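Trainee: Below is the sequence, then the predicted model.
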Amino acid sequence: MSPEPSSESPADRFAELLALSRAGKRLPVEQWHPGHCGHSDMRIAADGTWFHAGSPIGRRELVKLFSSILRREPDGSHVLVTPAEKLDIDVEDAPFVAVEADCEGEGQARRILFRLNTDDVIACGPDHRLDVRVAADGTPRPYLHVRGGLMALVNRPSFYALADLALAEGAQPPGLWSGGAFFPFMQGSDDAA
């Protein structure tokens, strides 16, 4: 179902988007191109906490709804978009955080599943690549491609567990297979084997 602009009230459109989000439907944000309406007065902190007007958003369901209408623009900025409006949102690092990682299988047959702070589950693979960057202080910064240029920062406990597995397997360069692709854990390594 692709909601289209209509004569419904904003509250009716919001209720429709909420129902789609609750049903686990991916909203077609890339197909919505309303005029820019300003800033949302929202930001996503580096730890994944969502804020509105300086206060944390406490309702998890509301965060999940907002995350479902989040889009990254070609210029790298982030917006919340509906069929009727587009609002800027500040993102300090990545808009999502991968809070858990679980592996199925071994070696080249492995599949790594990540659970995001929004409860979405993403299977790492060619369409959802793991990209390990190195911060200015030399620490690894692992990111998972979620959708449409949106990224999830993989939390340290999850990444360290995956790094331990990679080191135990002895791959050179260190890294892991998932979904038929190899993801090196060192900057400057080949993207795939």
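Mentor: All right, it came through fine. Since this is a predicted model, take the numbers as computed values, not measurements.

Trainee: okay, CA-based contacts and neighbour counts for the rest of this
Mentor: OK.

Trainee: Show me where the chain has its helices.
Mentor: Assignment of helices within the chain using DSSP state H yields the ranges 10-22, 60-68, 156-169.

Trainee: Tabulate those in TSV, adding columns for mean neighbour count and distance to Leu176.
Mentor: Shown next, in TSV, are the helices of the chain (neighbours: other C-alpha atoms under 10 Å; distance: least, C-alpha to C-alpha, whole Å):
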stretch	mean neighbour count	distance to Leu176
helix 10-22	15	32
helix 60-68	16	28
helix 156-169	15	6
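
Trainee: Next one for the comparison:
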Amino acid sequence: MPYEPPPHLASLTLAQIAEQVEARKLPPVEGWAPTKMGESGMRIAADGTWFHDGSPINRQAMVRAFSGLLVRDESGRHWLISPFEMLSIEVEDAAFVATDMVVRQENGGPALAFRLNTDELVIAGPDHPIVARGDAETPALYLGVRRGLDARLNRSTYQQLAEHALAVSADQADDDWTVSSMGETFALKP
């Protein structure tokens, strides 16, 4: 069966986005107890490109499949997990890149939904926080995805979020640089 990417994010309602999120079937890696450890020979570049033994992985279906097996442990190391082995993977910045964003209203409050470079959809909120890192001169925004993994907002998505923050602060007559989603408020300044 060929892969059917989700519809364009801007055309979806919040309920449809939530359906897409629920429909994503991820392997139950939390329940696996692999006994063998090793190196995968894989790397995820800061721009989200996946490499194996120095060559880019050009098949998006492979990247999507591997991304479902990816975790980050408490020490910050990234691993590809199967029922039988854990293979380390080098990640230059974040495991994912957020490539698009929309704002929807949910029960009177805003909801911020993001599309990742793997076509996965994530709604910012208590389980998926937006975190500002870096410093005032070189800030970077990240979205919590799952299993300790983050997505860095690319330039255009960062700009979409900044424009939303400016519109919100203008409506509220403040310059707080915060945004809200699913009842949580997130600071956009490190």
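Mentor: The structure has been received and is ready for your questions. Since this is a predicted model, take the numbers as computed values, not measurements.

Trainee: what TM-score do we get after superposing?
Mentor: After superposition, the two chains reach a TM-score (TM-score structural alignment, normalised by the length of the second structure) of 0.81; 164 aligned residues with a C-alpha RMSD of 1.8 Å.

Trainee: hmm, back to that, between the helices of the first structure, which gets nearest to Arg147 of the first structure?
Mentor: Minimum separation from Arg147 of the first structure across those (C-alpha to C-alpha) falls at helix 60-68, 10.6 Å.

Trainee: Now that closest one on the second structure. Mean distance?
Mentor: Compared with the second structure after fitting, helix 60-68 of the first structure deviates on average by 0.4 Å (mean C-alpha distance after the TM-score superposition for the first structure).

Trainee: Can you name the residues in contact with that helix?
Mentor: By C-alpha atoms under 8 Å, 6 or more residues apart in numbering, the residues outside helix 60-68 of the first structure that reach it are 17-18, 21, 26-27, 50, 57, 80, 118.

Trainee: Just the closest of the residues you listed to Pro126 of the first structure, please.
Mentor: Nearest member of those to Pro126 of the first structure, counting by C-alpha to C-alpha, is Arg26, at 19.6 Å.

Trainee: Report the contact partners of that closest one.
Mentor: 20, 68.

Trainee: residue in the second structure matching it?
Mentor: In the second structure, the residue matched to Arg26 of the first structure (TM-score structural alignment) is Leu26.

Trainee: and the gap between that match and Glu120 of the second structure?
Mentor: According to C-alpha to C-alpha, to the nearest Å, Leu26 of the second structure and Glu120 of the second structure sit 11 Å apart.

Trainee: do the same with Arg152 of the second structure
Mentor: On the measure of C-alpha to C-alpha, Arg152 of the second structure and Glu120 of the second structure end up 14 Å apart.

Trainee: what's near enough to touch Tyr143 of the first structure?
Mentor: So, once contact is read as C-alpha under 8 Å, 6+ apart, Tyr143 of the first structure ends up touching 130-133, 151-154.

Trainee: which among those residues gets closest to Glu73 of the first structure?
Mentor: Comparing those against Glu73 of the first structure with C-alpha to C-alpha places Met151 closest, at 12.8 Å.

Trainee: Once you drop chain neighbours, what's closest to the closest one?
Mentor: Spatial nearest neighbour of Met151 of the first structure, chain neighbours left out: His145 (4.7 Å); criterion: C-alpha to C-alpha, 6 or more residues apart in numbering.

Trainee: tell me the contacts of that neighbour?
Mentor: Listed by C-alpha under 8 Å, 6+ apart, the contact set of His145 of the first structure reads 127-131, 151-152.

Trainee: Now do the same contact list for the residue most central in space within the second structure.
Mentor: For the second structure, the residue nearest the mean C-alpha position is Ala151 (3.4 Å; C-alpha atoms, centre = their mean). Ala151 of the second structure sits next to 94-98, 116, 142-145 when contact means C-alpha under 8 Å, 6+ apart.

Trainee: Let's see that with 10 Å instead.
Mentor: By C-alpha atoms under 10 Å, 6 or more residues apart in numbering, the residues touching Ala151 of the second structure are 48, 93-99, 114-117, 122, 130, 141-145.

Trainee: Not counting residues beside it along the chain, what's closest to the equivalent of it over in the first structure?
Mentor: Using TM-score structural alignment to pair residues, one finds that Ala151 of the second structure aligns to Ala152 in the first structure. Excluding the flanking residues, the one nearest Ala152 of the first structure by C-alpha to C-alpha, 6+ apart is Phe96, at 4.3 Å.

Trainee: and the one you found, what does it touch?
Mentor: Phe96 of the first structure touches 44-50, 67, 116-118, 120, 143-146, 150-154, counting by C-alpha under 10 Å, 6+ apart.

Trainee: PyMOL command for the buried members of these?
Mentor: Listed next is the PyMOL selection for buried residues among these, using 16 or more other C-alpha atoms under 10 Å:
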select buried, resi 44+45+48+49+50+67+116+117+118+143+144+145+146+150+151+152+153+154
